[in-house]
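**Student:** Coordinates for the following, if possible.
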Amino acid sequence: MNIEQARFNMIEQQIRPWEVLDQDVLNLLSIVKREHFVPAAYADLAFADLQLPLPNGQHMLHPRVEARMLQELAVKKHENVLEIGAGSGYMAALLAHRAQKVVTVEIDAELAEFARANFVKNGVLNAEVVHGDASRGWAANAPYDVICVSGGLPVVPQELLEQLKVGGRLAAFVGGAPVMEAQIITRMDDKQYRVASVFETYVEALENAVQPSRFKF
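**Tutor:** As a prediction, this is how the structure comes out:
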């Protein structure tokens, strides 16, 4: 397989048509080598328009979804980022190229170690993997400039919103099957948030994700 041709095809045929037009983001997809973060058994599918399997039933997001969320978050070099759901570490590596520091929290110990090893192999020095449950956020390093939830949320927990700085942005896939909204939530002040729906998709829910209240009055 011609890897660079496959990468070019991924960018031009999958990602650009999904309204990913920020040239810095497109360039980053050539710098951070996706094939280096894919489990060895799926290396030939690194550039396919698929959610690639990861250990213990987890998946990497579609390349177009990762790129679109990266574009919409518009991370800046001075910003600190929380990612929830490290997976293979690929999304955190992309974020790390644009941020000052990334903390990515992974509930599955095997995946946390896989992501950590991928950071070492790929020279990602400003991203840290933490093994833990961040389904309600990760208060240890809060507040954050940017929070990226790399898994589904039936509802966005208030605790998570409160871990954003004023002016900070949160990316999340909100709702349930069959269709969820990819949202960018911006904290306007201490109590107000602006929600922008970017596109529709489906992403499996985070383990221990907060569920909507079933009570009706």
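
**Student:** C-alpha only now, for contacts and for neighbours.
**Tutor:** Noted.

**Student:** Ala139 against Gln163, yeah?
**Tutor:** Yes. Ala139 lies in contact with Gln163 (C-alpha atoms under 8 Å); the separation is 6.9 Å.

**Student:** out of the two, which sits in the more crowded spot?
**Tutor:** Gln163 (24 against 13; other C-alpha atoms under 10 Å).

**Student:** What's the separation between the residue nearest to the more buried one when sequence neighbours are not counted and Leu206?
**Tutor:** In space, and not counting its chain neighbours, Gln163 is closest to Pro143: 4.6 Å by C-alpha to C-alpha, 6 or more residues apart in numbering. To Leu206, Pro143 is 21 Å away according to C-alpha to C-alpha, to the nearest Å.

**Student:** State whether Asn9 is indeed within a helix.
**Tutor:** Yes. Judged by DSSP: H, G, I helix; E, B strand; the rest coil, Asn9 forms part of a helix.

**Student:** That one - how many residues pack around it?
**Tutor:** So Asn9, with other C-alpha under 10 Å, has 15 neighbours.

**Student:** Show the contacting residues for it.
**Tutor:** If you count contacts by C-alpha atoms under 8 Å, 6 or more residues apart in numbering, Asn9 has none.

**Student:** distance of it from Gly175?
**Tutor:** With C-alpha to C-alpha as the criterion, Asn9 and Gly175 are 31 Å apart.

**Student:** same question, Gln58
**Tutor:** 19 Å.

**Student:** before we move on, what about Gly57?
**Tutor:** Taking C-alpha to C-alpha, one finds Gly57 at 20 Å from Gly175.

**Student:** run this one through as well so I can compare:
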Amino acid sequence: MKDTAKHQGLRNQLVKLLAEKGIYDTNVLNAMNAVPRHLFLESGFQDFAYQDTAFPIGAGQTISQPYTVAFQSQLLQVKADDKVLEIGTGSGYQTAVLCKMGAKVFTIERQNELYRKTSVLLPKLGYRPRVVSFGDGYKGLPNDAPFDSIIVTAGAPFVPQPLLAQLKIGGRLVIPVGDEKQVMTLLIRTSETHFEQHEFGDFKFVPMLEDKNR
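**Tutor:** The predicted model follows:
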């Protein structure tokens, strides 16, 4: 597994495209310029890794389009050493971006095939999230809560209450909500009982399934 000057050049072009599409957070752009996306893809897709496109990664899941990764990451407003909970480890690419942004990442995956693969791949590539867990993302990781922010990388039909409960006051939950298509939703916890909600348009994700670990 190599990361060459050619790959870096392609990442530079991708980051330029993301900036043109409205991504302005330099922490996000720098992280995506540093993380070798091609190493998180099956070999048949590696030549296309720096296109702004989603690709299958097995187990019926996908690696998100780079713009989607950047958009969600930007909404989190990650600061160094923030505790971030990621629901849906998937390929590990979003996890790596968050690690590169300086977050202490706690990530959970419901597909055993992906969990086993990614829990080995991430440290092999030099990314060390605090926790890589196999389990039901709807339940979050209550033993590690509270979190500065939570990111959900699958389409949820509703906002799971356990995730809201695991946010710090002032914390941010970024979640695509909907069935056929999803509305990117940001919830900011303003007090023990109140959340401020913002919506950012339609996106398309694989579904977040409850109690479907396998």
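
**Student:** For the two chains, what TM-score is obtained?
**Tutor:** Once superposed, chain against chain, the TM-score is 0.90 (TM-score structural alignment, normalised by the length of the second structure); 207 aligned residues with a C-alpha RMSD of 1.7 Å.

**Student:** Give me the nearest residue to the residue nearest the centre of the second structure, chain neighbours excluded.
**Tutor:** Among the residues of the second structure, Gln94 comes closest to the average C-alpha position under C-alpha atoms, centre = their mean, at 3.9 Å. Counting by C-alpha to C-alpha, 6+ apart, Gln94 of the second structure lies nearest to Val69, which is 6.4 Å off, once chain neighbours are set aside.

**Student:** Can you tell me the residue that sits opposite the one you found in the first structure?
**Tutor:** Matched to the first structure by TM-score structural alignment, Val69 of the second structure sits across from Glu66.

**Student:** next one: Ile87 of the second structure
**Tutor:** Under TM-score structural alignment, Ile87 of the second structure pairs with Ile84 in the first structure.

**Student:** Quick check: that match touching Leu153?
**Tutor:** No. Look at Ile84 of the first structure against Leu153 with C-alpha under 8 Å: they stay out of range, at 10.9 Å.

**Student:** Wait, a helix at Ile185 of the first structure?
**Tutor:** No. Per three-state DSSP, Ile185 of the first structure lies outside any helix segment and is strand.

**Student:** need the contact list for the counterpart of it in the second structure.
**Tutor:** Aligning on TM-score structural alignment places Ile185 of the first structure opposite Leu187 in the second structure. Counting by C-alpha under 8 Å, 6+ apart, Leu187 of the second structure touches Arg172, Leu173, Val174, Phe195, Glu196, Gln197, His198.

**Student:** how about the residue opposite the third one in the first structure once aligned, secondary structure?
**Tutor:** It stands for Val174 of the second structure. Counting by TM-score structural alignment, Val174 of the second structure corresponds to Ala171 in the first structure. At Ala171 of the first structure the chain is in strand, as set by three-state DSSP.

**Student:** And for the alignment partner in the second structure of Lys101 of the first structure, nearest residue in space, chain neighbours not counted?
**Tutor:** In the second structure, Lys101 of the first structure lines up with Lys104, judged by TM-score structural alignment. Closest residue to Lys104 of the second structure apart from its sequence neighbours, by C-alpha to C-alpha, 6+ apart: Lys83 at 4.8 Å.

**Student:** now Ala70 of the second structure
**Tutor:** Nearest to Ala70 of the second structure is Val28, by C-alpha to C-alpha, 6+ apart, at 6.3 Å.

**Student:** do the same with Lys139 of the second structure
**Tutor:** Pro162 is the one closest to Lys139 of the second structure (C-alpha to C-alpha, 6+ apart), at 5.7 Å.

**Student:** Contact partners for that neighbour?
**Tutor:** Tyr138, Lys139, Gly140, Pro142.

**Student:** Count the neighbours of the second one for me.
**Tutor:** By that I understand Lys139 of the second structure. Counted with other C-alpha under 10 Å, Lys139 of the second structure comes out at 16.

**Student:** roughly how far apart are it and Ala156 of the second structure?
**Tutor:** The value you get for Lys139 of the second structure to Ala156 of the second structure, if C-alpha to C-alpha is used, is 13 Å.
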